[in-house]
Every structure is written in C-alpha cells, then in structure tokens.
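Novice: just coords:
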C-alpha cells in the first residue's frame, strides 16, 4: 500500500520525462527525490519549470533532493513508489541501482515505451509489485531549465491485483492540468495502442524534420499509415482490442493519415496541435549518437508478426534504416523521402 501522507516518490533516470513527471508530482504536493545523470542533476539543483502546449506552467520549488547513482548513500529514505523512467535499453543496467532504492514494500512503476518490457524488472524483483505507466506525450527542454510537454495525452497507471486501490488513489492525487492521469486494467492492450502511435518515431528520426512538419507531409503520413496497418493486422490476429488513446479509434487513424493535405489539415487539427519544433525521442537519440529504442518498438512489431505469420515489410525496412544509422551509415533525408515515395506508390 502507498502511504496516504508524505509518500516518498523516487524518480530513477530523471531525464526529460522523469524531470517533467517529478515536477508534476511536486506540483501535486508529493515528496520527491530525483536520481539523475550529472547533466540533469545540475539543471534540477538550479531550479526548473515544467510547462505544456496549453500554456500551463509551474515553477518547481526547491523542496526536493537530487542525487546521482553514485550518491545513493544520500538517499533519505527508501522509495514508497519508484518511478523507473530510464529508456528500455537501460532496464537491465539499472537493476543494481534499484536494489539500493527500494524496500520489499516499494511499488515499482515502469514508464518505458514498447510492450511488456516491465517483465525484466518483475523477474529481478519478484517480491515487489511492478506495474506499468503509459506516457503518451513527449518532453523537450526549452530555455535551459524548462521541461516542456509538447503534445496531448493522459498519463495512465496500471491497475492490477492488490495494488488497484492504491493506484486509483495515487492517480487521483497526482492528476492535474500539467499531468492528466487515468488508470487501466488493460495495460498490454494499451501499450499496443501506444506502440501504434510510436511507429512514426523512426520516420521522424530519418526524415530529420519536426513532427508537425512530418505530419503535414502526405508522403510521410501515408508511410506511417501503412506501418500502422501492419500493426493492426498483428493485433487483429492476436485478438487484441486496442483502446482509444488518441481522439480517434485506432483503426481510423491510418484512414485519416491517408487523406490529401487540404482535407487532413481540416479534420486532423488536434493531431497537429503540437509545438512546431517538437521532434521524437528517437530523433534525439540518433542525433546524440545513442542507441535508440527501435528494437523495442518497430522491431517488436516485426518479431511478433513473424511469429504469427503476418508480413510487416515496411516496419522491417524502417528498422534496417535505423540500425544502419546507429552504425554511422545513415540514409540522407532526401534519399529517405525518395524511398518513402516509392514505398507508397500504390496508395
């Protein structure tokens, strides 16, 4: 159970999402400790702001502690709730750090993209309740210390078993204009629905343009629509009913993306209601020379499709492009656009 007074929240891997989440928790009067790399630790210690595309904002008061993973002896108390906000690629590497942050009563909440990646943590910590959170929005840094949410969506916490009442209570406590929060008993289906939306992250990285510009370009929209259709074939064969996490049912989204520009711009205004400078996390990974989450996103779809006898050739090619880019052999944006035009020529 989560203590209903002065619960201690520890954000492990406080980067873009983790800092925004921690700021929103503090906004909701929660006790928070950030564990972050030194670059983010300095930002946190100097004071920061969280804000969003709807012009909500909060100056985070210095009522928290920030440490790095070499200063765990300075952790004031073990976490009541550990928010694991590292990327999928880092899950196994942070297990030793988690050991020093938790007790057997700690609820661990995994905020990763992809489907069922929390099982790595469940296997490592079988005595703890390990749940999932779905983060539908992206966050960037603006003006040096402003963590800015540039797109819509409700933060969703998994309800399961004996922890359900505590999680519902927690969701009510932390929900705000800066972090609208819901709960779900169907997190695997929700993660597949989120994965559908995340398939375009790689297109954004390869196109090398902001998300809003990508969605305004029909070639890229149709390419993403075809990628989504491959996922929908998989979820249909696996009999997974996808919940609606955008303003449209998931099966309708490809149809909207197929529309000509002059119609799309009229009917998809909410889809375009994002900051014009926002790019996806995979774009930032490639430009920062980091390993992307492609193996947990598009490749998860490709692997599942192969297992059940469904073809996913567009996603498979996108995976190939990203893996080559990570090795330093990146296709130029012009060449990628030309490939995309050829890939959708029948549409």
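Specialist: Thanks, I have it. It should be emphasised that the depicted structure is a prediction, and the values quoted were computed from it without experimental measurement. Numbers count the residues shown, from 1 in each chain.
Novice: hey, let's count contacts and neighbours off CA atoms from now on
Specialist: OK.
Novice: Residue 227 should be in a strand, yeah?
Specialist: No. The assignment for residue 227 by DSSP: H, G, I helix; E, B strand; the rest coil gives helix, which leaves it out of any strand.
Novice: where along the stretch 201-347 of the chain do the helices fall?
Specialist: 211-215, 218-237, 253-258, 261-267, 281-287, 298-308, 313-326, 333-343 (DSSP state H, counting those that start in this stretch).
Novice: For those helices, give me a markdown table that also has distance to residue 91 and mean neighbour count.
Specialist: A markdown table is the format used below for the helices of the stretch 201-347 of the chain (distance: least, CA to CA, whole Å; neighbours: other CA atoms under 10 Å):
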| stretch | distance to residue 91 | mean neighbour count |
| --- | --- | --- |
| helix 211-215 | 27 | 20 |
| helix 218-237 | 25 | 22 |
| helix 253-258 | 31 | 19 |
| helix 261-267 | 39 | 13 |
| helix 281-287 | 16 | 18 |
| helix 298-308 | 16 | 18 |
| helix 313-326 | 19 | 18 |
| helix 333-343 | 31 | 15 |
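Novice: Next one for the comparison:
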C-alpha cells in the first residue's frame, strides 16, 4: 500500500457504499466493505462486480459481516439506512480510533447530527449524488453521477484529493445543509411515488397527474425548509423535474427496498418533512399521504432476512 493510500471502512455496504468503496479500492486504497453475509460471501469468492457506464470490472476488495472490521480505518463511509443510524454507531464505537473521520453518506438531513451525539470522532455530513442499485450479491450497478458534497469540519480534507483521483468528485462546501434539504426534496418528490408504482423515474413522470402531485410535495417541503431556517433555491421545481430525464431507468431506493421486502427510510424522508412541519405549524398533507401509503405497503410485506 502506498504511503498516501487511505484505510477506509464502509459501514453498510449496500449500493451506495459498494460503489464508493469499490471506486476507492479500484484506485489502490485499502478498503473493507462491511455488509450482509450474502454480499460478503460473493465478494470474498469473486471480488466486487462494479458495473458502470464506463467499465464492468471485478474489484478485489476486503469484505466482512463483522462491525469490528472498522478497526484501523482512518476514514469510515457510514452508509447504513437512516433507521439504523443509532444502532450501527453504537456497535462501531468500541472499534474506532479517536481521530477516525466519519462521513455520513445517508439519505435525510439529520443523520450527522444524530451521529455526533453518539461518537466523539469527527463526523461530517455528505450529500450523495449517485444512482446505483445492488443487482445481485456482490454486484453493484451504477446508473449515473457519483459525486459528493461534504460539509466543512473536523478531520481535515486531505482525503478528498484521493477521492478525486479515484474518480469520485468531492466538493467541500458551507452550503451542505441547503444541499441536504434540496436532496431531501428530490427524495420526497420521487422515492415514495417510484416505490408505490414500482416505476423507474422516466415512466413515473410520464404518468398523468404525477407532475401536479410532485409540485405539491415540493411546495410543502419548501415551506417547511423555510420555517426551519433553510432557503431553498428558486429553481427547485426545475431541478426536481430535470432528474428523471437524467436517469430514466432508475428506481428509487425506497422502491428497491419494498421490492426486496426490506424496511424503507420513508420516516426520514417524507416522514421527516411531516414531523418538521408539525413543529412549525405547517400542514403537509401530500407528504403525509405518501408516507402513509408506503407504510401501508411495508406492513403487508415480510422483512427480508439479513
């Protein structure tokens, strides 16, 4: 391993974690993917299959189902579902070195804040712009984008150049909180609808009535964000509707979770907007309806085995 190589642990090696961990491992960094046994076994047997628009390769990378594998890492990519943040952080804490930098690569806007209440290590929020899915055990399929926007903070930024050299664009920005809210709005507009219809984004927005519904979701989110002290860019609707043409074949992570019988992050997406709206006295009927419908579908499905 070269002197400037990173020692990285990916906590929660699903589609997002496997993509970024795989890109770093492909560039020669020491990476361990911590995930479900089925994925770990496949990666140990044949490597991680990293299928992107530019290449389709088997990347040799360490994998483990044991959280203790985070030991020795100077950087942790924290990629667990928002519903698992506290439990995963508590299990990881005994194995972390004091100066380990933890980057939260998660959906939602409050994960880094929640992590800081549990971990003495430096924690920074990252806004993730990537379209990926697990196409099978040990097989991540990349549909587009792949950049990170990270809030400034403790831990320094020397790691960022290594990411860029590995093909992962990184921007460190004081506007990260606004960007987290913009990403939340995108998720609120697309995730539940894609999940309810099990529809990719291209087919979703081509469906009669969907544009009007999404506009109402966005308006509610913008009102709640403003009440929470976050100014959303005026062109947010254009940003929302530009997403589908850029990745028409992508299904939301919520749709993928429902299709696999897994619990979703809906409470940290539309559900978060509903709760934040309640705190500020703002009605959010569209977000509340989407949250309820996804929860209804969840309640009729058996959770997937670990």
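Specialist: Cool, got the structure. The shown structure was predicted, so the numbers you read here are calculated from the model rather than taken from an experiment.
Novice: TM-score for the pair, please.
Specialist: The TM-score (TM-score structural alignment, normalised by the length of the second structure) is 0.88; 298 aligned residues with a CA RMSD of 2.5 Å.
Novice: if we can go back for a sec, nearest approach to residue 33 of the first structure belongs to which of the helices of the stretch 201-347 of the first structure?
Specialist: For the helices of the stretch 201-347 of the first structure, the distance to residue 33 of the first structure is smallest for helix 281-287, at 23.9 Å, taking CA to CA.
Novice: Counting neighbours, what do you get for the residue nearest to residue 167 of the second structure when sequence neighbours are not counted?
Specialist: Ranked by CA to CA, 6 or more residues apart in numbering and with sequence neighbours excluded, the top spatial neighbour of residue 167 of the second structure is residue 23, at 7.0 Å. A count of neighbours around residue 23 of the second structure, defined by other CA atoms under 10 Å, yields 21.
Novice: Would you check that residue 23 of the second structure makes contact with residue 164?
Specialist: No. Counting by CA atoms under 8 Å, residue 23 of the second structure does not reach residue 164; the two are 10.3 Å apart.
Novice: a markdown table for the helices of the stretch 201-347 of the first structure, including distance to residue 34 of the first structure?
Specialist: Formatted as a markdown table, these follow (distance: least, CA to CA, whole Å):
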| stretch | distance to residue 34 of the first structure |
| --- | --- |
| helix 211-215 | 29 |
| helix 218-237 | 36 |
| helix 253-258 | 37 |
| helix 261-267 | 41 |
| helix 281-287 | 21 |
| helix 298-308 | 30 |
| helix 313-326 | 30 |
| helix 333-343 | 37 |
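Novice: Residue 200 of the first structure is nearest to which of those helices?
Specialist: helix 218-237 (5.7 Å).
Novice: of all the helices of the stretch 201-347 of the first structure, which lies closest to residue 199 of the first structure?
Specialist: That would be, of these and by CA to CA, helix 298-308, which comes in at 6.0 Å.
Novice: tell me, that closest one lands on which residues of the second structure?
Specialist: Mapped onto the second structure using TM-score structural alignment, helix 298-308 of the first structure covers residues 270-280.
Novice: try stretch 222-231 of the first structure
Specialist: With TM-score structural alignment as the criterion, stretch 222-231 of the first structure aligns to 212-221.
Novice: Residues contacting the matching stretch, please?
Specialist: 185, 188, 189, 190, 237, 273, 283, 284, 286, 287 (CA atoms under 8 Å, 6 or more residues apart in numbering).
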